[in-house]
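Asks: Next input, structure requested:
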Amino acid sequence: MTSRCPCTSGLPLDACCGPVLADHAAATTAEQLMRSRFTAFALGDAEHLTRTWHATTRPASLELDEQTRWLRLDVERSEPTLVEFIAYYRRPEGRGRQHEVSRFVREDGRWFYLDGVSL
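Replies: Here you go, the predicted structure:
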């Protein structure tokens, strides 16, 4: 039995974000890339996050917080180059959420995360 995708789409991981994380398929929309990036945070896949971060805004290095457990993603709004979402997490000190509007850009047929503004 295949596990459900962490992006909370309701689909199995291998039918949702799995192929994008494995770089076997490119995200076809900004929302699909956003979902795959949430899944990468949930699974601890820093390589996918780095690979899908636009070169002009990508940090020199990326360390994921191993104590943060990403629980759920709610996409509030999705436009061609913007995705507003709320990501829920749990840390040792308690639960929290990240509400953000993220910007994406498409270059050479691939989507990249550009930046985001917390709300």
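Asks: contacts and neighbour counts: CA atoms only from here.
Replies: Fine.
Asks: quick one, what contacts Phe41?
Replies: Phe41 makes contact with 49, 64, 70 under the criterion CA atoms under 8 Å, 6 or more residues apart in numbering.
Asks: now these: which count as buried?
Replies: Buried members of the contacts of Phe41, counted by 16 or more other CA atoms under 10 Å: 49, 70.
Asks: Secondary structure and distance to Thr57 added to the contacts of Phe41, as a markdown table?
Replies: Shown next, in a markdown table, are the contacts of Phe41 (DSSP: H, G, I helix; E, B strand; the rest coil; distance: CA to CA, whole Å):
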| residue | secondary structure | distance to Thr57 |
| --- | --- | --- |
| Leu49 | helix | 12 |
| Leu64 | coil | 17 |
| Trp70 | strand | 23 |
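Asks: run this one through as well so I can compare:
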Amino acid sequence: MTYWEDRAWPPTAEALMRSRFEAFRTGDTAWLLASWHPSTRPSSLHLHDNPVWRGLQIVNTVAGGPTDQTGIVEFRATYLRPAGGVGVQHERSRFVREDGRWYYLESN
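Replies: You can find the predicted model right below:
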């Protein structure tokens, strides 16, 4: 059973970001694609070179609440480097809400 079939869709952009981090962590490409906005979603997603994700820190959010239409979530995600040590990915991700559901749009 997939994430969206047995749970409520995340109510905020931050909650969706957290669920997407967990999906990257566990290799759940179905959820990553389902929660990606159709206008920017790739046709497929391969995580064969996905790093081992360790932790997620939300740095800032702009809007993205249950009644907003757009939101931004700035985060830092830590991962294990193949050669040893810890790496950090720092992004600001944009989200949009359509038909009551939040979708990931893009990052910069």
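Asks: Superposed, what's their TM-score?
Replies: Aligned and superposed, the two chains score 0.84 in TM-score terms (TM-score structural alignment, normalised by the length of the second structure); 97 aligned residues with a CA RMSD of 1.3 Å.
Asks: one step back: name the member of the contacts of Phe41 of the first structure with the shortest distance to Gly116 of the first structure.
Replies: Leu49 (13.9 Å; CA to CA).
Asks: Might you report the residue contacts of the residue mapped onto the closest one from the second structure?
Replies: In the second structure, Leu49 of the first structure lines up with Leu32, judged by TM-score structural alignment. Going by CA under 8 Å, 6+ apart, Leu32 of the second structure touches 20, 23-24.
Asks: how near is Leu32 of the second structure to Glu74 of the second structure?
Replies: 18 Å (CA to CA, to the nearest Å).
Asks: ditto for His90 of the second structure
Replies: Counting by CA to CA - His90 of the second structure and Glu74 of the second structure are separated by 7 Å.
Asks: What ranges does the second structure have for its strands?
Replies: 52-63, 70-80, 86-98, 101-107 (DSSP state E).
Asks: Spatially central residue for the second structure, please.
Replies: Nearest residue to the geometric centre of the second structure (CA atoms, centre = their mean): Arg20, 3.2 Å.
Asks: and it, what pairs with it in the first structure?
Replies: That one, Arg20 of the second structure, aligns with Arg37 by TM-score structural alignment.
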